[in-house]
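*Asks:* Here you go, sequence then predicted model.
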Amino acid sequence: MTGKTIVYASLGPELWVYDLDTESASLTHVTTHCFDEVVQYAWPTRDFSVLYVAISGAGPMAEVERPNHAVIACHILSDGALAPFGQPVRLDHRPLHITLDPQETHLLAAYNIPPMVTVHRLGPNREVGDEVEQDALDFGETVHQVRVTPGGDFAIVPACAHHDNGLTPGRLDIFAYADGKMTPAAQLVPDPERAAAWQSEWFGAHGFAARHVDFHPSRPWMYLCLERQSEIALFDYDSTGVAPRPRFIKSALEGGPTGPSAQLASAIHVHPNGRFVYVSNRAWDTEQIDGKPVFVGGVNDITVFEIDPDSGEPTLIQHADTGGIFPRTFSIDPTGKLLVAGNEQPGWLPSDDGPRRVTPGLVVFRIGDDGCLTRTKKIDFPDNGEVCFWTGIVSVALETNQDAPANGASAVAV
């Protein structure tokens, strides 16, 4: 069965669709879908036949925040175009992250303001249905993600505790999970020995700014990205829970380019072969040069770690610059050959000829047998004030969803 590899990338309320050639690493534009509000995140089914898209009229990029939030189910057609089906499910707050449980019977959504998680049943045709009623749950401050462990036993909820003066600690909540119901099981909190140095730091979260996790494909290892610390941590887990302390903590900035900008780590993904783990680093601070706000220097890259096959220890082996500003999200194609990152922000970079304008866009990297990245392609989006908030990759069989109704580039209303 032949198929296509499809890249999705948001630009404000638009979702751009590209055909990715895994041999040449080239991107061909297929279509652009326009939603009512800014695309926040998306998550596909395991067979890549459906993509769930979260949108919101609120968030840091909204000039005027609108209380218009929803999740929309879309068939993925054979060329990667999307065909919405069912009714958009309205949400009370801005959904920052969404995922499916391993059984693909429920969709889970994470919110940072207020910090919470909701769980929604999926219908027989994979449409998003009713919300599962939960007991009163406490999630800490600034929830940024929700994931369910591969065995389906636990829901993991990182809270990175954004606070200007660093007064609020971060944490990682572990909830027992069954049939959409979440029950408190454990709470991982900052290590007191590490907390003091971060208690007065911007977004410091007492040294535990837990943002995103990802799971090793074959070993019971969970890798956590610590946002403000720009670190990754390895936790063991099994069917009884998650270890209370990480076995390894490694910097994602070591050996990278130095610069005065503040740094925030962002996304984390384990390679499908389980030999490497990748983390994105973001920097954005500016200074005035020739009347323009020019980037002062820092790390905007994908950092590559090699995983020890016996211990799970990650060892930093490469910094791969994205050639832009603030790479918030990235994705690895299912074959493990290519990685595509999305530079979120427009801005100005210094150069010998004066400030150089860069826009949001996509960067394609080829993944070597050693896990290292080689940048092969860069696509710039229009400089229209919108940002690239999410990117993702799916693999679509040519026979999949051929009969689903196409919607081309029409607007998707909620």
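*Replies:* Okay, I see it.

*Asks:* contacts and neighbour counts: CA atoms only from here.
*Replies:* Will do.

*Asks:* now do the same end-to-end measure for stretch 213-230.
*Replies:* Length of stretch 213-230, first residue to last, CA to CA, to the nearest Å: 13 Å.

*Asks:* Could I get the buried residue list for that stretch?
*Replies:* Within stretch 213-230, the residues scored as buried using 16 or more other CA atoms under 10 Å are 213-216, 220-230.

*Asks:* dropping in the other structure now:
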Amino acid sequence: MGDIPAGRAFIGSFTSAGGRGIIAASVDGETGGLTETGASDAVADPSYLALAAGPGGPVLYAASERAEGAVAAFAVDGPAPRPIGARVPVCGEGPTHLALASGHLVTANYGSGSVSVLPLGANGEPVAVSGVLQHEGSGPHPDRQRGPHAHQVMADPSGRWVLAVDLGTDRVRICALDPGVGELALHGETRLRPGTGPRHLAFHPAGSHAYVLNELEPTLAVCRWDADSGVLEALGEAPLLPDGVTGPVYPSEVVVSHDGRFLWAANRGHDSIAVLALDETRERAELVTTVPCGGHWPRDLALDPTGRRLYAANERSGDVTWFDIDPQSGVPHRAGSLAAPAASCVVFA
């Protein structure tokens, strides 16, 4: 397997809104600063990226958030991403997220409310869809929850399960992936408070808990995770904004610190990053403060591999801003930014 080179970052950006597709950047090890090295617009509207070691070197995967959803693979051994093979339809609409699971690429298709599975070819490239799991149901929100909207998909830390977060039905679905046939089977589901619109989740480093970010209400659902039984149990909620904040706010992403002490969430509309402290039980999250995201409409957050810096992809201001994290308080302090029109996400080697 080819190793993933250190000191690189890859930024997705929406081409339909003036973005450049996938931007590659070098990362300064001392300052965390990003410097663009090249870009590729070979895939339209890359909403999310994932990086993995491939047979001949590292492979970057991109989800194309279009009505006819697709995925594409890129080699990243040069200054700009280079396509590997052709884009492959996912048999779903508007994929917003993708992940690697059991040697397959899995996508969350927001528009069609489904999850697709694609095997990988000899060079790590995705090939034709082997299975599609269609979600069912709705929620109380009159516009956003008329039907299912799978927004995120990921493998749990044990690698045994695939979890799909569905904004349209207020549920997290737990599935088993059969690598032999490339199909998902529904194992169970967790129903969250109606109308909250769960968007993304992040696991605690210990693997025992997960934190589900709600988009339709600025709250975080704290959950206990049992990998042996594949059961996600909702325990309670924590606010992502101080009392008295008004106006529409749409949280977008959640990440947990490498030491499991802190959690950060991006708030679109409020244009802030919420800082929450996790107690020793991992079952209580308390809002510490919020800080400006450094731009407008933070769509994604990511930690660098060291866990010392936090990066925000600010979609509408067109930048990726990075922050130094205070190790004692968990509070991020702005350190710089890189222009990236219509930024959708950022991932690190």
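*Replies:* Ah, there it is. Note that the coordinates shown come from a computational prediction; the quantities given were computed from them, not determined experimentally.

*Asks:* Which member of the buried residues of stretch 213-230 of structure 1 is positioned nearest V38 of structure 1?
*Replies:* E227 (23.0 Å; CA to CA).

*Asks:* residue in structure 2 matching the closest one?
*Replies:* Using TM-score structural alignment, the partner of E227 of structure 1 in structure 2 is E215.

*Asks:* contacting residues for its match?
*Replies:* Contacts for E215 of structure 2 (CA atoms under 8 Å, 6 or more residues apart in numbering) come out as 167, 196-199, 250-252.

*Asks:* Just send the residues you listed back as JSON lines, with neighbour count and secondary structure too.
*Replies:* Compiled in JSON lines, the contacts of E215 of structure 2 are given as follows (neighbours: other CA atoms under 10 Å; DSSP: H, G, I helix; E, B strand; the rest coil):
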{"residue": "L167", "neighbour count": "29", "secondary structure": "coil"}
{"residue": "T196", "neighbour count": "25", "secondary structure": "coil"}
{"residue": "G197", "neighbour count": "31", "secondary structure": "coil"}
{"residue": "P198", "neighbour count": "33", "secondary structure": "strand"}
{"residue": "R199", "neighbour count": "28", "secondary structure": "strand"}
{"residue": "Y250", "neighbour count": "24", "secondary structure": "strand"}
{"residue": "P251", "neighbour count": "32", "secondary structure": "strand"}
{"residue": "S252", "neighbour count": "22", "secondary structure": "strand"}
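
*Asks:* As CSV, those residues with distance to R224 of structure 2 would be great.
*Replies:* Output for the contacts of E215 of structure 2, formatted as CSV (distance: CA to CA, whole Å):
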residue, distance to R224 of structure 2
L167, 20
T196, 18
G197, 19
P198, 16
R199, 18
Y250, 24
P251, 21
S252, 21
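
*Asks:* out of these, which one sits closest to P46 of structure 2?
*Replies:* S252 (16.3 Å).

*Asks:* That closest one matches what in structure 1?
*Replies:* Taking TM-score structural alignment, S252 of structure 2 has S266 as its aligned residue in structure 1.

*Asks:* still on that earlier bit, show me the two of the buried residues of stretch 213-230 of structure 1 that sit farthest apart.
*Replies:* The span of the buried residues of stretch 213-230 of structure 1, defined through CA to CA, is set by P220 and R228 at 25.6 Å.
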